[in-house]
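In: Turn this into a structure:
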Amino acid sequence: MKILLPFDGSDSSYKALGYVKEFVAGMSEYEILLVTVQKTFMPTPPDRPYIEIMPDDFVAETIMHHEYGRVHLNLLSDALKYLNGFSHSRIRTYVGFGHAADIILEMSELENLDIIIMCTHGMGAARRFTLGSVTDKVVHHSATPILILR
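Out: Model (predicted):
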């Protein structure tokens, strides 16, 4: 099972991490794709607006020196600490560049996901209308099954 888990460091995203820990318990085959998204531009390969971050990867060093890169690498590091005890060979970490919903939708198409697990942030209807909702957009445009947690 290939699972996409968007992570932004909020209480809701930690809740989703906790759920994923329970969700994969007992599964013999799974892969968790953990993604955090920054809105600033960063050069990425032309075929996708996100990059995989590997330990000791030169690209990670490049991001670390970018204005917001350190924040996103720290978010991924915190998420991995929370998932301590999981085989890191089953967790892949990514930083996306652009709007979160667009990155999630693109990853769902390009990575052949089985499910997206994400939380809502509990916006009211008026705020969601003016700001847009990542979860709302993903739900309405994804062909991949989505599990939404509140």
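
In: Every contact and neighbour count from this point should use C-alpha atoms.
Out: Noted.

In: Contacts only, for Leu113.
Out: Residues near Leu113 by CA atoms under 8 Å, 6 or more residues apart in numbering: 1-4, 107, 144.

In: which residue lies farthest from the center of this structure?
Out: Taking CA atoms, centre = their mean, the residue of the chain most remote from its mean C-alpha position is Ala126, at 25.6 Å.

In: What's the first helix or strand after the host helix or strand of that residue?
Out: Using DSSP states H and E, Ala126 falls within helix 125-131. Downstream of helix 125-131, the first helix or strand assigned by DSSP H and E is helix 134-141.

In: now what about that following helix, what contacts it?
Out: With CA under 8 Å, 6+ apart as the criterion, helix 134-141 contacts 100-101, 104-105, 118-120, 146.

In: Go again with 6 Å.
Out: Outside helix 134-141, the residues that touch it by CA atoms under 6 Å, 6 or more residues apart in numbering are Ala101.

In: now what about the helix or strand Phe23 falls within, what contacts it?
Out: Assigned by DSSP H and E, Phe23 belongs to helix 11-24. With contacts defined as CA under 6 Å, 6+ apart, helix 11-24 is touched by 7, 118-119.

In: before we move on, back to that, what comes up buried for the helix holding Ala126?
Out: Neighbour counts over helix 125-131 (16 or more other CA atoms under 10 Å) mark no residue as buried.

In: Now do the buried residues in the helix or strand containing Leu80.
Out: Using DSSP H and E, Leu80 maps to helix 69-82. Buried positions in helix 69-82, judged by neighbour count with 16+ other CA under 10 Å: 69-73, 75-76, 79-80.

In: which one among these gets closest to Gly96?
Out: His72 (9.5 Å; CA to CA).

In: Just send the buried residues of helix 69-82 back as TSV, with distance to Lys21 too.
Out: Supplementary listing: those in TSV, determined by distance: CA to CA, whole Å:
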residue	distance to Lys21
Gly69	26
Arg70	26
Val71	24
His72	21
Leu73	21
Leu75	17
Leu76	16
Ala79	12
Leu80	12
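
In: and for comparison, fold this next one:
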Amino acid sequence: MESSGGEAAAEWKVAVAIDGSDESLHALGWGLRNVLSSTAPNKLVLVYARPPPPFMPTTDTSGYLFTDEDVATMEQYSQDLEKSVLAKAQAILQPHEHVKVDTKVATGDAREVICDTVERIGADMLVMGSHGYGFVKRALLGSVSDYCVHHAKCPVLIVKRP
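Out: Just a heads-up that it's a prediction; the model follows:
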């Protein structure tokens, strides 16, 4: 594809934040159908924020000592969750072979991981789902999508699940 100046069009890089929820997977599918072109050069970057390990002092308030086995079990759960989320995304991506896909996984607060990743990769757009929290839940829990709308260094498209 060429732009009006005769040079080849740059690759369109779209980041999609996924967390395994129905809302994020719907946003991924919607973005594939409505944002990415089947004729222009595209690159889709899946962004998954792995939850940070829980803070675990050597003992909890009851004096329980966390063993290496406990810590390993929690780490294994985190890895299994990551694999499950990425497998769900791959199932949605399968019919879209024309799209180049990259995956970025980082550990930390989802809001910061998503915004930092989008900036680092130079995304042209961020697509993400909305859990549809009302005002009170959003005020108490915070909203990842609201944070990204205000802090991401690219346009953000919030896809609401019907």
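
In: circling back to that earlier point, kindly reformat the contacts of helix 11-24 of structure 1 as CSV containing secondary structure and neighbour count.
Out: Below are the contacts of helix 11-24 of structure 1 laid out as CSV (DSSP: H, G, I helix; E, B strand; the rest coil; neighbours: other CA atoms under 10 Å):
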residue, secondary structure, neighbour count
Phe7, coil, 24
Met118, strand, 26
Cys119, strand, 22
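
In: which residues does the aligned partner of Lys13 of structure 2 in structure 1 contact?
Out: Aligned counterpart of Lys13 of structure 2 in structure 1: Lys2 (TM-score structural alignment). Lys2 of structure 1 makes contacts with 30-31, 113-114, as judged by CA under 6 Å, 6+ apart.

In: redo that, cut-off 8 Å
Out: Contacts of Lys2 of structure 1 by CA under 8 Å, 6+ apart are 30-33, 112-115.

In: Ok, Cys154 of structure 2 next?
Out: So Cys154 of structure 2 contacts 118-119, 123-126 (CA under 8 Å, 6+ apart).

In: Tell me the secondary structure of it, please.
Out: coil (DSSP: H, G, I helix; E, B strand; the rest coil).

In: ok, now how distant is it from Val14 of structure 2?
Out: Taking CA to CA, to the nearest Å as the measure, Cys154 of structure 2 and Val14 of structure 2 are separated by 10 Å.

In: Between those two, which contacts overlap?
Out: Counting by CA under 8 Å, 6+ apart, the residues touching both Cys154 of structure 2 and Val14 are 123-126.

In: Quick one: which of the residues you listed is the most crowded by neighbours?
Out: Highest neighbour count within the shared contacts of Cys154 and Val14 of structure 2, by other CA atoms under 10 Å: Leu126, with 27 neighbours.

In: Structure 1: which residue goes with that one?
Out: Checking TM-score structural alignment: Leu126 of structure 2 goes with Ile116.

In: what angle sits between the strand or helix carrying that match and helix 134-141?
Out: Element membership for Ile116 of structure 1, per DSSP H and E: strand 115-119. Following axes from the mean of the first three to the mean of the last three CA atoms, to 10 degrees, one obtains 150 degrees for the angle between strand 115-119 of structure 1 and helix 134-141.

In: who does strand 115-119 of structure 1 touch, helix- and strand-wise?
Out: On a contact count with 3 or more CA pairs under 8 Å, 6 or more residues apart in numbering; DSSP states H and E, strand 115-119 of structure 1 meets strand 2-6, helix 11-24, strand 146-149.

In: for the ones you listed, which one sits closest to Gln38 of structure 1?
Out: From those, taking CA to CA, the stretch that ends up closest is strand 2-6, at 11.7 Å.

In: List the buried residues of that closest one.
Out: Result for strand 2-6 of structure 1 [16+ other CA under 10 Å]: buried residues 2-6.

In: wait, the match of Leu126 of structure 2 sits on Glu31?
Out: No. Look at Ile116 of structure 1 against Glu31 with CA atoms under 8 Å: they stay out of range, at 11.9 Å.

In: Identify the contacts common to those two.
Out: Ile3.

In: after superposition, how close is the strand holding Ile116 of structure 1 to structure 2?
Out: For strand 115-119 of structure 1, the mean distance from the matching residues in structure 2 following superposition reads 0.6 Å, by mean CA distance after the TM-score superposition for structure 1.
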